[in-house]
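In: the following block contains a protein sequence and its predicted model.
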Amino acid sequence: MKITVFSEYGEGFRTNEEILKQHPRGLHETLRELFEGEGFETKAVYQDDHEDGGRLTDEILQETDVLVWWGHCMHEAVSDALVDKIAARVLGGMGCIFLHSAHMAKPFRKLMGTSCTLRWREINERERLWVTAPYHPIAAGLPDRIEIAHEEMYGEYFDIPKPDEVVFTGWFQGGEVFRSGVTYMRGKGKIFYFQPGHESNESYHNEWVRKILVNAVRWAAPSEPVGEPRCCFFVGDPPEKIK
């Protein structure tokens, strides 16, 4: 299985001391090292202040089995042409994991067909992540709840279509709740959105969060080679005789 990690890596990410403490070589490298350490063939690409996502080339995308996408504030700089290619690839069977602020990523919004807006508060507060679908493969090997010491609050209402599964529900110290881990099928492709992962917090170093991410890419991996999206085709002979 080939995993491609995509994240933002603008000037602010290269100079912010709080971010550098958690991700010295960029968030994309933190995630790449996680997946590579689990034996996956992993490539990391990033979007800086002067690019539209062009580092995610057609060649890389065509070789990707699971795309892991982290975004923050540069969503609109991603070209519509790239978004269309990603969506087509998902419909053809590529898995896609959208992390944290990637709820506003253009590929996620295209695949969901809704605004994907939510309530948020940037305060380092405690999050308790409840496993609400304990038999789902993404929840394999987890306790019934996970404590995350510091996380950015995301709260309902989260404007997404009804999920196939709500694997995790988050409760925050300030009282809000959130559908923090949800799954979808789009065409032949599997999609997982996962809320924890604010760039200046230690969430991606939490052992249970890391296990969730590894479980997620295994779940999202295509069971057969990724192909083209299914198209309309003419059927000449009906299965039953028409009188």
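Out: Thanks, I have it. Model, not experiment: these values are computed from the prediction. Residues are numbered from 1 along each chain as shown.
In: contacts and neighbour counts: CA atoms only from here.
Out: OK.
In: centroid residue for the chain?
Out: Centre of the chain computed as the mean C-alpha position; nearest residue by Cα atoms, centre = their mean is Phe98, 1.4 Å away.
In: span of stretch 196-212 from start to end?
Out: 11 Å (Cα to Cα, to the nearest Å).
In: in it, what's buried?
Out: 196-204, 208-212 (16 or more other Cα atoms under 10 Å).
In: strands of the protein, start to end?
Out: Remark: strands assigned in the chain by DSSP state E are 2-8, 41-47, 66-70, 95-99, 119-131, 145-155, 165-172, 177-186, 189-194.
In: and the first one, which residues are buried?
Out: Same thing as strand 2-8. 2-8.
In: list of residues touching that strand?
Out: 27-28, 31-32, 35, 40-48, 56, 60, 63-72, 74 (Cα atoms under 8 Å, 6 or more residues apart in numbering).
In: put this next to the first one:
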Amino acid sequence: MSPVRVTVWGENRHEQREEHVRKIYPDGMHETIAAGIRENLGEDAVVRTATLDDPEHGLTEEVLRETDVLTWWGHAAHGEVADEVVERVHHHVLAGMGLVVLHSGHWSKIFTKLMGTSCTLRWRSEHDRELIWTVNPTHPIAEGVPHPLEIEEDEMYGEFFDIPAPDELVFISTFSGGEAFRSGCTFRRGHGKIFYFRPGDQDYPTYHHKDVRRVIANGVRWARTHRPERAYPELLRYETGEFFKGAGYRGPLR
């Protein structure tokens, strides 16, 4: 099989504005995430990066057509993501592009659109220890991940997390204050597969953690579709006895 083509998208605003974040991620969080994917997938992945300030946020039609899996990290500037780019990404996910949403990407326009809920949650940034417990050890995303995966310091996310019931729950997290959170969830929308993974606040070096990097790489590998071509789900009319070639139908609103 050909290498999975990955586009790592990052907001890249904290790194420019906040010195302590720049010290943790001097090349940007997106580059650190990309390095972790390359480190774990090696020749099985071709990885590029894109950021909010790139033309069309770096997510042109051509880039998305050439992307098997898109990873998404955003936080302070969700509202600056152009609606037409969100629509473009949404179309590609439904047509079969994989999507890995990280940490505060839970409130991104693309994730809330795909989930159809507020995606709100409980949070606290007070240097909590996080333990990530594998609840589905046979899932490909959990391969090689310690149980539990310990992160010494990170932001806390807690329930209630307003998302639809996940298709699969792979990880849950617990924190110093006793909170619990569904921290590794998969969903399917149209022909696309989505993985949400919680860790990764900008104030902590979480994306340098070898096991966090492994989970993200596993998620990328899992989210790749094995369909022979990318195709948006469409309504077709089939004659009686015809199983393979439907006729196009533009729908009642066309």
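Out: Everything's here; your move. Note that this is a predicted model, so its numbers are computed, not measured.
In: what's the local residue count around the corresponding residue of structure 2 for Ala220 of structure 1?
Out: In structure 2, the residue equivalent to Ala220 of structure 1 is Ala223, according to TM-score structural alignment. Residues lying near Ala223 of structure 2 (other Cα atoms under 10 Å) number 26.
In: gap between Ala223 of structure 2 and Glu159 of structure 2?
Out: 25 Å.
In: still on that earlier bit, among the buried residues of strand 2-8 of structure 1, find me the one that's closest to Glu228 of structure 1.
Out: Lys2 (17.8 Å; Cα to Cα).
In: so what's the residue count around the residue opposite Gln22 of structure 1 in structure 2 once aligned?
Out: Residue pairing (TM-score structural alignment): Gln22 of structure 1 is matched to Ile24 of structure 2. By other Cα under 10 Å, the residues close to Ile24 of structure 2 number 19.
In: how much space separates the residue nearest to Ile24 of structure 2 when sequence neighbours are not counted from Arg22 of structure 2?
Out: Using Cα to Cα, 6 or more residues apart in numbering and skipping the chain neighbours, the partner closest in space to Ile24 of structure 2 is Pro205 (6.0 Å). Distance of Pro205 of structure 2 to Arg22 of structure 2, given as Cα to Cα: 11 Å.
In: what's the spacing between the closest residue to Gly174 of structure 1 other than its chain neighbours and Tyr154 of structure 1?
Out: Of all residues not flanking Gly174 of structure 1 in the chain, Glu125 sits nearest, at 7.5 Å (Cα to Cα, 6+ apart). Here Glu125 of structure 1 is placed at a distance of 11 Å from Tyr154 of structure 1 (Cα to Cα).
In: quick check: the helix ranked longest in structure 1 compared with structure 2, mean distance?
Out: Secondary structure of structure 1 per DSSP state H: the longest helix is helix 207-220. Taking mean Cα distance after the TM-score superposition for structure 1, the mean distance separating helix 207-220 of structure 1 from the aligned residues in structure 2 is 0.8 Å.
In: Asp128 of structure 2: neighbouring residues, count only.
Out: 18.
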